[in-house]
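A.B. asks: Here's my sequence, what's the structure:
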Amino acid sequence: MKSLLTSAILFSLIIFTSCQTETKSETQNNDLSAKLDNVVSQASDQYKYLMGILPENRFPKTYHADQDRLETSNSGWWCSGFYPGSLLYMYEQNQDATLLSEAKRIMKVLEKEKLNTTTHDLGFMMFCSFGNALDIAPEEDYKDILIQSAKSLSTRFDEKVGLIKSWDSKEGDYLVIIDNMMNLELLFWASEETGDTTYRDIAITHADNTIKNHFREDYSTYHVVNYNPQTGEVNKKHTAQGYADESAWARGQAWGLYGYIVMYRFTKDEKYLELANNIASFLLDHPNLPADKIPYWDFDAPNIPDALRDSSAGAILASALFELSTYVESDKSEKYFQNAETMLTSLSSEPYLAETKTNGGFILKHGVGHIPENTEVDTPLSYGDYYFLEAIKRYKNLSK
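C.D. replies: I've put the predicted structure just below:
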């Protein structure tokens, strides 16, 4: 009888503890969701402020606080799609017609880039803008714009090398950067929309050759691989924006993770999911990942823990990990979700979240663009804002 009583008490304690844990978890989710509602509202005010200082037909690039100067670009800059994409993500959440109107206005300026064959970044430029618009506020011509963009991007694929060329360079170079994985989503969409498998085949070939040559044994990635355009053999592996050729540049690792999650989403090929899991393990188990989960600009930066953080890398990682958490078993799913949640919580607070009418109208502070060239160092970045808003959207969808 005593044994039965003890067992009953223990069972009751387990149930009570489980309920308490679940209640605590639900409370934390509700608290963060409420906070994120306020963040989106504040972000919308920021972008309305940005709209007021943005020159006509220009795109926000970054802000120089020491000079109180907004730096902008034309539509051909690789980041041009992030501004309308961010506006659309905010409109989707709060239905503020002012944001949608501005997104439509600036996309008219961006549209001509559908014919641009000089860049590998048409996925960033056109799918983050028109691709999102097709889901959130569709217009009749958006599909045609995106199909033409995919055609233009496909012209940069060389069958001999088996990769989409990233940067044009001198004769004898064929430069491919890990960032290029992010532009393949446009090609998959185009195949699904048109029934033409050519786009999909290009994306898969590019991704498979990137696996062969971009990744190290520990699943960190090189930034740049230079191929011989005649033979397809590797000339050199190096970095442009990281600390050193053999270092792990944080945003490059994020691009790689996100890119192979997209590959798994469209193909359901387990090799892409396995690679994504291995990249995630490298990042999340790395001894140099800070407690708030916002990475240093390079995991091998020489002055850690005093090295600059990169909020843009944190935003990309958070968004990627939320999606990855939906494809894996429960233990990994929980790990990915909790790490992404921590990243999102950190970015939604000081020192990363900017106050209204500061930071040039950008949402996040402390992004790192290109330290080796001393450009966009510890500044806001348009892609940081975009992936932060995407991470918020994904978190909310998963927390419903």
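
A.B. asks: Please count neighbours and contacts with C-alpha atoms only from this point.
C.D. replies: Will do.

A.B. asks: quick one: contacts of stretch 238-251?
C.D. replies: Stretch 238-251 is touched from outside by 220-225, 237, 295-301, 310, 312-313, 316, 369-373, with contacts defined as CA atoms under 8 Å, 6 or more residues apart in numbering.

A.B. asks: I misspoke; the intended subject was stretch 50-70.
C.D. replies: If you take CA under 8 Å, 6+ apart as the criterion, stretch 50-70 is touched by 71-75, 79-80, 83, 102, 106, 109, 359-362, 376, 379-382.

A.B. asks: Check the offset of it from the chain's centre.
C.D. replies: The chain centre lies 22 Å from the centre of stretch 50-70; the measure is CA atoms, centre = their mean, to the nearest Å.

A.B. asks: sec struct for Val368, please.
C.D. replies: Assigned with DSSP: H, G, I helix; E, B strand; the rest coil, Val368 falls in the strand class.

A.B. asks: Name the single longest helix found in this protein.
C.D. replies: When the chain is parsed with DSSP state H, its longest helix is helix 2-53.

A.B. asks: on contacts alone, who are the packing partners of whichever strand or helix holds Leu134?
C.D. replies: Assigned by DSSP states H and E, Leu134 falls within helix 132-136. On a contact count with 3 or more CA pairs under 8 Å, 6 or more residues apart in numbering; DSSP states H and E, helix 132-136 meets helix 82-94, helix 142-154.

A.B. asks: give me that answer again for 10 Å
C.D. replies: Packing contacts for helix 132-136, counted by 3 or more CA pairs under 10 Å, 6 or more residues apart in numbering; DSSP states H and E, involve helix 82-94, helix 97-110, helix 142-154.

A.B. asks: circling back to that earlier point, now, the contacts of stretch 50-70 that are in strands?
C.D. replies: Under the assignment DSSP state E, those contribute 71-73, 376, 379 to strands.

A.B. asks: let's see this one next to it:
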Amino acid sequence: MTSTPPSECEVSDAIVSSFQVSTPVADLVPELYTENIIAKALRTAQAALGALPASFPEIVPQEEGRDGSYSLREADFWTCGFFPGTLYSLLERLIKYPQSVQLPDSVNLGDLRNQLTTLCRAWSEPIRGMDGRTDTHDIGFIVMPALRADWELFGNSCSLDSIVKAARSLATRYVASAKAIRSWDLLKKKDIEILDQNDNMIVIIDSMCNLDLMYYAAHHAQDPTLSDMATAHAVTLLQSHLRPEPVFSSSKDAYSGQWYSSCHVANIDPKTGDLKLRLSAQGYDHDSTWSRGQAWGILGYAETYMWTKHHRFLEAACGMAEYFLYRLESAPGCVIQGRYVPLWDFDAPIENEQNPLRDSSAGVIAANGMLILSQALASIDQPNLSTRFRKAAMQIVQDTLSFALAPEKAILATGQYQHIRAEEAIPGHRFDSMLKFGTANNNANARKRYANHGLVYGDYYLVEFGNRLLRMGLC
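C.D. replies: Predicted coordinates:
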């Protein structure tokens, strides 16, 4: 890399020092289970229902003059699966962990569960119809958040069938000679165009999080070719995307193996698998570390390890997670409040020291990956490192809630015939996303550059983090 971290300081013990073993985890992040979280999702589900199947929620702009509602995006955009997934994650809480849900006395749990079930089915139906798409590598992001939950909660075989079909659709993008799955068919930016697929194969770090679809379908359909493709892809990206970094910490608690940053995009020779070029489409520049890309890598390699138990994937995830924590801790001095809410790109210049540009979604994505790492490390008798990543994940989410949780809260109310609706806690103060300060794409040469907004996948991974804690028995 040409860009360097702000300083070569050791990773601070402050990442973990604020947590005491005796502190109940739920008490550290109580906002994850409030009425506000359910109310915001319910309101959007009811308000945007009429846009189906053509449009799905994507962002909530923060600038003045906007009404605080979700802006909708065309249904074939890669983010379409996250809002249905958020609804199902909340439904999972109501069904499996009702003790975690904070509801007003006027709202009946059973009525809310039935109403949310109806909305989940309405929002998932268009997703099920996308399972045959071969034009995108993001089919995992599209189908898994909602359809996996629909299958696991209700045993809906149609959803499992769609998952398997979607995995086989993704498999059509696998290029055997390169041992990887093609991410994008082309890349068109103001400063670069890659259009020829015969000599170019564009692969992005985000693709690691679509492998979960391949493994899940492989096991349910008893089709090992799907898992073989996923594993080959993960191995290829170890070389094409991961960049070794110095180990900046001598702390006995930190991961002592190789640390890694990640590029966003790699152009691979489809005939040989050789790396031709590394670049960025959404980060600051080609050599920088785009924080959400780093987060996708942490989560994707952690998930891949859990499926395969291959230690090279665990080592990759640990190395990426440790570097992510280092960059949070060694951020410039102007990043004081919300230190663990990542800058949108760890190497981008700070243009506004009073309000440095962040990406709250990157933090909660990385935190989900670190929770998986914690489980993985505990299972192989590495309790210290397991505890470190669990506590680091909690610190990130705790800081995110303190810094980025939208102050415009929503509440639940019961109307005629026990119909439950959501409304502003303070009339006239609306913001439909749970988190603020997301950055979808701030690359100067992107065809669409937009930042500082609520992001649908930021909300999804925030809710999913709360569910992971519940599944782990930590709440």
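
A.B. asks: hang on, the earlier thing: quick one, which of the helices and strands packed on helix 132-136 of the first structure is nearest to Ala291 of the first structure?
C.D. replies: Ala291 of the first structure lies closest, by CA to CA, to one member of these: helix 82-94, at 27.5 Å.

A.B. asks: Which stretch of the second structure lines up against the closest one?
C.D. replies: Counting by TM-score structural alignment, helix 82-94 of the first structure lines up with residues 82-94 of the second structure.

A.B. asks: What of stretch 182-198 of the first structure?
C.D. replies: With TM-score structural alignment as the criterion, stretch 182-198 of the first structure aligns to 209-225.

A.B. asks: and what of stretch 251-263 of the first structure?
C.D. replies: Residue span in the second structure matched to stretch 251-263 of the first structure, by TM-score structural alignment: 292-304.

A.B. asks: quick one, what contacts Gln239 of the second structure?
C.D. replies: Residues near Gln239 of the second structure by CA atoms under 10 Å, 6 or more residues apart in numbering: 274-275.

A.B. asks: Tell me the residue in the first structure aligned with it.
C.D. replies: So Gln239 of the second structure corresponds to Lys212, using TM-score structural alignment.

A.B. asks: And that match, how close does it get to Thr27 of the first structure?
C.D. replies: Relative to Thr27 of the first structure, Lys212 of the first structure is positioned 45 Å away (CA to CA, to the nearest Å).

A.B. asks: and what of Ser346 of the first structure?
C.D. replies: Computed as CA to CA, the Ser346 of the first structure to Thr27 of the first structure distance reads 18 Å.

A.B. asks: These two: which is more packed in?
C.D. replies: A direct count of neighbours by other CA atoms under 10 Å for Ser346 of the first structure and Thr27 places Ser346 higher, at 20 against 12.

A.B. asks: What lines up with that one in the second structure?
C.D. replies: Aligned partner of Ser346 of the first structure by TM-score structural alignment: Asp399.

A.B. asks: Its match: what's it in contact with?
C.D. replies: Going by CA under 10 Å, 6+ apart, Asp399 of the second structure touches 29, 337-341, 360, 363, 393, 405.

A.B. asks: Tell me the one of those residues nearest Arg43 of the second structure?
C.D. replies: Nearest to Arg43 of the second structure out of the contacts of Asp399 of the second structure is Leu405 (CA to CA; 17.1 Å).

A.B. asks: residues in contact with the closest one?
C.D. replies: Residues counted as contacts of Leu405 of the second structure (CA under 10 Å, 6+ apart) are 31, 360, 399, 433-437, 454, 459.

A.B. asks: Would you convert the contacts of Asp399 of the second structure into TSV that also reports distance to Arg468 of the second structure and secondary structure?
C.D. replies: What follows is those, written out as TSV (distance: CA to CA, whole Å; DSSP: H, G, I helix; E, B strand; the rest coil):
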residue	distance to Arg468 of the second structure	secondary structure
Val29	13	coil
Gln337	26	coil
Gly338	23	coil
Arg339	23	coil
Tyr340	20	coil
Val341	20	coil
Ser360	18	helix
Gly363	15	helix
Ala393	11	helix
Leu405	19	strand
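
A.B. asks: which among those residues end up buried?
C.D. replies: Buried members of the contacts of Asp399 of the second structure, scored by 16 or more other CA atoms under 10 Å, are 29, 338-341, 360, 363, 393, 405.

A.B. asks: Need the three-state assignment for the residue nearest to the spatial centre of the first structure.
C.D. replies: Among the residues of the first structure, the one closest to the centroid is Ile316, at 3.3 Å (CA atoms, centre = their mean). Under the three-state scheme (three-state DSSP), Ile316 of the first structure adopts helix.

A.B. asks: Please identify the residue in the second structure that aligns with it.
C.D. replies: Taking TM-score structural alignment, Ile316 of the first structure has Ile365 as its aligned residue in the second structure.

A.B. asks: List the contacts of stretch 162-170 of the first structure.
C.D. replies: Applying CA under 10 Å, 6+ apart, the set of residues contacting stretch 162-170 of the first structure from outside is 118-121, 153-158, 173-181, 183-184, 202-210, 224-227, 229, 232.

A.B. asks: Whichever of those residues end up buried, select them in ChimeraX.
C.D. replies: Buried residues among those (16+ other CA under 10 Å), as a ChimeraX selection:
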select :118,119,120,121,153,154,156,157,158,173,174,175,176,177,178,179,180,181,183,184,202,203,204,205,206,207,210,224,225,226,227,229,232
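
A.B. asks: Filter the contacts of stretch 162-170 of the first structure down to the ones in helices?
C.D. replies: 153-154, 184, 202-210.

A.B. asks: Any chance of a markdown table for the contacts of Asp399 of the second structure, columns distance to Lys40 of the second structure?
C.D. replies: Listed next are the contacts of Asp399 of the second structure as a markdown table, based on distance: CA to CA, whole Å:
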| residue | distance to Lys40 of the second structure |
| --- | --- |
| Val29 | 18 |
| Gln337 | 25 |
| Gly338 | 23 |
| Arg339 | 26 |
| Tyr340 | 24 |
| Val341 | 22 |
| Ser360 | 18 |
| Gly363 | 21 |
| Ala393 | 24 |
| Leu405 | 12 |
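
A.B. asks: Closest to Ile38 of the second structure out of these?
C.D. replies: Leu405 (13.9 Å).

A.B. asks: of the contacts of Leu405 of the second structure, buried ones?
C.D. replies: Counted by 16+ other CA under 10 Å, those give 31, 360, 399, 433-437, 454, 459 as buried.

A.B. asks: quick one: which of these is nearest Pro224 of the second structure?
C.D. replies: Nearest to Pro224 of the second structure among these, with distances taken as CA to CA, is Asp459, at 33.2 Å.

A.B. asks: Next up, the contacts around the aligned residue in the first structure for that closest one.
C.D. replies: Matched to the first structure by TM-score structural alignment, Asp459 of the second structure sits across from Asp385. Contact partners of Asp385 of the first structure, counting by CA under 10 Å, 6+ apart, are 43, 82-83, 85-86, 311-312, 315-316, 362-365, 367, 391.
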